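Student: coords please:
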Amino acid sequence: MIDTLQTIVVALVTFATVVAVHEYGHFWVARRAGVKVLRFSIGFGKPLLNWRGKDNTEYVIAAIPLGGYVRMADERDGDITAADLPRAFNRQSVGKRSAIAAAGPAANFLLAILVLWGLFLRGEIGVIPEIATVAPGSIAEQAGLQPGQEIREIDARETPTVAAVNFALLERLGDTGALNLAVSRPGSDALIRSEVAIDKWLKGAEQPDLLAALGVTIRTPPVVPRVGGLTEAGVARSAGFQVGDLILEADGTQLPLWIDWVNYVRSRPDQRIEVWVERAGTRQNIVVTPASVMAEDKRIGSVGMSVALPAIPASQQRRFDRGPWDALSASLNRTKDLVTFTFKSIARMLQGLISPSNLSGPITIAQVAASTAEAGWVAWLGFLALLSVSLGALNLLPIPVLDGGHLVFYGFEAVMGKPLPEKVQLAGYQMGVVLVLSIMVFALYNDFAKL
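Tutor: This next block holds a predicted model:
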């Protein structure tokens, strides 16, 4: 119960933050453009809390915290007084209306830039991408990669950390062409370059393991099967597992590594497993039956458990300390990369190159928000920046009812010298509502399928 409440609270704070910033962007520009704002709402539905400011704007916190809106005076929405006509939204120039529509996404991007700037100023630490093993027949082996080498570049992008390697590989999901790699030997800065062909790489894969697909593992301390977390509804919790338990064996099979335990569970959906764990220096017996869940079109076992990751030695980490200007430049570049990646991913999903099952809804976002909050405020702020970029980018899609759809209509108006006919706009909005609701329902379906 406590875990559920914590997840809900963290999710609400996370959603409310990015939504409030988005809507405040619209609100701030609208006010400065001389438009009368009637209501500023965080959430939809029945108001839980509302008050009226000195500007006579009604401020609302509503029951459904999955969005928000700014309602402005507009002749199309009802009668307004003659005194307010000059402040009506529909009477503003195309430039002002476009600025108001673009201000929401712009505010989300600005939030991400500021958060990342603060994190970069604090100092960034990442795991050095030193290769531990190379899988036979893999892309890495074809490229000539060897254990002990460090992955220095992917497609001419520097990869000083494992996170940078993963992000560079993410950008090639579903792609066809040449994957360019550069590595270096221990104690040498000389780059060894290689090129390997990929063809619709990981097309349709659900939650792909990028490093495994490349064919490498990274040198880190061994990840032993020690329980780091338990989901409230998972069978591991009800079976009696506790955080801190060290899993020793299952059905008499020794399990020295976490991946051994994961593979053992995944291969046994709905099958009874007798497990021995070490707890507080003593051996204890637990019996658990993994739940059967669908993943990549097949049934696998799941017990609702996460691993306690070992501490990474300083020798395997790389730290980046930046001054204010370098940190600002890095935050701008990171935000630009995230926006570009979001649009590329949407395009590849529409082409069928990326599985639509990777589309996540509010439940998954809430779970990730809670897990990052447990990992610490730095991890949570990083996720907040990512979510803010995603919200801003998605709102720029050219779908009527979204900010991007409004900007498309205003673009036609600027070119034609007059607005599109009301019937055309109304039909566009109706199609937009259906499309957005369909996407939301599909994302929720994915969320429930992952539970």
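Student: C-alpha only now, for contacts and for neighbours.
Tutor: Fine.
Student: show me where this structure has its helices.
Tutor: Defined through DSSP state H, the helices belonging to the chain, from first to last, are 2-32, 94-122, 139-142, 162-170, 210-214, 235-239, 258-266, 324-350, 362-375, 377-395, 403-416, 422-450.
Student: in the fifth one, what counts as buried?
Tutor: By neighbour count on 16 or more other CA atoms under 10 Å, the buried set for helix 210-214 is 210, 214.
Student: what sits against residue 138?
Tutor: For residue 138, the residues meeting the contact criterion (CA atoms under 8 Å, 6 or more residues apart in numbering) are 213-215.
Student: make CSV out of the helices of the chain and add distance to residue 38.
Tutor: Formatted as CSV, the helices of the chain follow (distance: least, CA to CA, whole Å):
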stretch, distance to residue 38
helix 2-32, 10
helix 94-122, 15
helix 139-142, 58
helix 162-170, 43
helix 210-214, 48
helix 235-239, 49
helix 258-266, 54
helix 324-350, 32
helix 362-375, 28
helix 377-395, 22
helix 403-416, 19
helix 422-450, 22
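Student: quick one: closest of those helices to residue 311.
Tutor: With distances scored as CA to CA, the stretch of these nearest to residue 311 is helix 362-375 (13.1 Å).
Student: please list the residues outside the closest one that contact it.
Tutor: Identification of contacts with helix 362-375 by CA under 8 Å, 6+ apart yields 6-8, 10-11, 14, 66, 379-380, 383-384, 443-444, 447-448.
Student: and which of these is nearest to residue 106?
Tutor: For residue 106, the nearest member of the contacts of helix 362-375 is residue 384. The distance, counting by CA to CA, is 15.4 Å.
Student: want to put them side by side, so please do this one too:
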Amino acid sequence: MSEILGSLWWLIISIGLLVTFHEFGHFWVARRCGVKVLRFSIGFGKPLWMRVGKDGTEYAIGRIPLGGYVKMLDEREYEIGEALKPHAFNRKPVWQRIAIVFAGPAANLILCVAFLWGMFVIGRPDFAPVVGSSAGIAAEAGLRRGDTVEAIGERATPTWSEVQMALIPHALDREDVAVKVRAQNGSQQTRTLRLSQLPAGFDERRVVQVIGLGGRHELIPALVGRVEPDSAAWRVLAEGDRITALDGDPIASWNDLPAAVAKLGERGGKAMIEVLRNGDRLALEIQPRQMKRDDGETFWGLGVAVAAPTPPQRDAVLRYGPVAAVPAAFREGWHQAGELFAMIGRAFTGRVSLQNTVAGPVTIGRAANAYASNGPAWYLQLLAMLSLSLGILNLLPIPILDGGHLLYYLIELVKGSPVSERVMAAGHFVGLALIASLMGLAFYNDILNNLVR
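Tutor: Predicted coordinates for the structure are as follows:
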């Protein structure tokens, strides 16, 4: 399946699932409160499929699969008979209307925890939180290759993904953070990352790289893929050789080779290069030469190109038993909710770019396709985060969203009478403008981040 079709497919599946559960929350509580539901629709527009249930509710699937709605009996929209008035939404006590409106976001929050539980039980394959490279701020903090990152601040980091996610908020806030590591000799140490030194306007999408931290799984094996004719390595090295040392300096990855070659070139003379060839360990004599890049810049080189790296094998799994996964899912959901509120706060105060906080359907579709390709546990994690975002964003006090309706009903509780139709109409106009602006920003970000590359 191509990336475009895959992204479209997983976008429809993801949004359809989350919206269905959200609307089911409204539907279920409305029915329990005695409100007559006229239509339960997944998607908008003319129905592609529809049937009428025994309860008289129309169940439909609309042509536009990005959304859904529950249409309830409401005499503010049209006149209804006396017999049906007790079943109208507007006739229900305010606390029942609050419950019905809140049920949609609540359903998404429940679904988030359920997805996280499923992810923990299945087990999310990942990479071990072992440092592979360290430069810049990470090197200044004393982080070294082979260190196992056990915690960032107060957050445990059992996998490399947790390392990345834990660093992001501290980096965005430019606050120094303690890093607990286990060195290769087994000793427990605490380092301090001086994230307050991050440059202004750094790429928020590449936080870990800007800090100078790389995972062990990101290292490229020092495997020779091609030897240039008449180069220093010609008739010395062969395709398939794995370089293990140069002039006594160990070569753990291709990343180590340029510095070792430059050091040898500056020293002058020949040295021994150690390789593994067909299972045999060989020590061969070699001498770097001055070479030129395409831009004319000279450098010390051997005349070899790296072999196409194979995808690294995941060597860690984030997993809990079915019972232990319950509190773990609640903890993770609570933590992610806090991070989402913090991100909203950063966006409103200008501490983080809106380009990286508001995602449109293209970005969501690409992410869904990528996560689904990594396995069911990864896809469940994405669904959990999307469900959490949908639930919390719907609770924002913006008219036409669930949170806006809840605000009206809370005002009604305080003043003892419903908000006037004039105020509600004005609020809906403002809400539509805000939502339209948000959608415009989301599509703009999609074009900027995905289509213009």
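Student: buried subset of the contacts of helix 362-375 of the first structure, written for ChimeraX?
Tutor: Only the buried members of these end up in this ChimeraX selection, burial being decided by 16+ other CA under 10 Å:
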select :7,8,10,11,14,380,383,384,443,444,447
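Student: hang on, the earlier thing: just give me the closest of the contacts of residue 138 of the first structure to residue 320 of the first structure.
Tutor: Minimum distance to residue 320 of the first structure across the contacts of residue 138 of the first structure is 26.1 Å, recorded for residue 214 (CA to CA).
Student: check contacts around the corresponding residue of the second structure for the closest one.
Tutor: Pairing criterion TM-score structural alignment: the partner of residue 214 of the first structure within the second structure is identified as residue 211. Remark: with contacts taken as CA under 8 Å, 6+ apart, residue 211 of the second structure is in contact with 135-138, 195, 198.
Student: take those residues and keep only those in strands.
Tutor: Using DSSP state E to define strands, no part of those is located there.
Student: report the contact partners of the residue nearest to residue 148 of the first structure when sequence neighbours are not counted.
Tutor: In space, residue 148 of the first structure comes closest to residue 131 once its chain neighbours are excluded; the distance is 5.3 Å by CA to CA, 6 or more residues apart in numbering. With contacts defined as CA under 8 Å, 6+ apart, residue 131 of the first structure is in contact with 146-151, 216-219.
Student: how does it look with 7 Å?
Tutor: With contact set as CA atoms under 7 Å, 6 or more residues apart in numbering, residue 131 of the first structure has these partners: 147-150, 216-219.
Student: by neighbours, which of these wins?
Tutor: Taking other CA atoms under 10 Å to define a neighbour, the member of those with the most is residue 150, carrying 26 neighbours.
Student: measure the counterpart of that residue in the second structure to residue 41 of the second structure for me?
Tutor: With TM-score structural alignment as the criterion, residue 150 of the first structure lines up with residue 148 in the second structure. Distance, residue 148 of the second structure to residue 41 of the second structure, by CA to CA, to the nearest Å: 50 Å.
Student: now do stretch 258-269 of the first structure: distance to the chain's middle.
Tutor: Going by CA atoms, centre = their mean, to the nearest Å, the spacing between the C-alpha centre of stretch 258-269 of the first structure and its chain's C-alpha centre is 26 Å.
Student: an error on my part: the question was meant for stretch 151-158 of the first structure.
Tutor: Averaging C-alpha coordinates over stretch 151-158 of the first structure and over its chain gives two centres that are 23 Å apart (CA atoms, centre = their mean).
Student: ok, and for it, which residues are buried?
Tutor: Buried residues in stretch 151-158 of the first structure, defined by neighbour count with 16+ other CA under 10 Å: 151-154.
Student: among these, which are in strands?
Tutor: When these are checked against strands (DSSP E), the matches are 151-154.
Student: hang on, the earlier thing: which of the contacts of residue 211 of the second structure still touch in the first structure?
Tutor: On the basis of both residues aligned by TM-score structural alignment, their matches' CA atoms under 8 Å, what survives of those in the first structure is 137-138.
Student: any of the contacts of residue 211 of the second structure buried? List them.
Tutor: For the contacts of residue 211 of the second structure, buried by 16+ other CA under 10 Å: 135, 137-138, 195, 198.
Student: any chance of the contacts of residue 138 of the first structure in CSV with distance to residue 262 of the first structure as columns?
Tutor: Below are the contacts of residue 138 of the first structure laid out as CSV (distance: CA to CA, whole Å):
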residue, distance to residue 262 of the first structure
213, 18
214, 20
215, 19
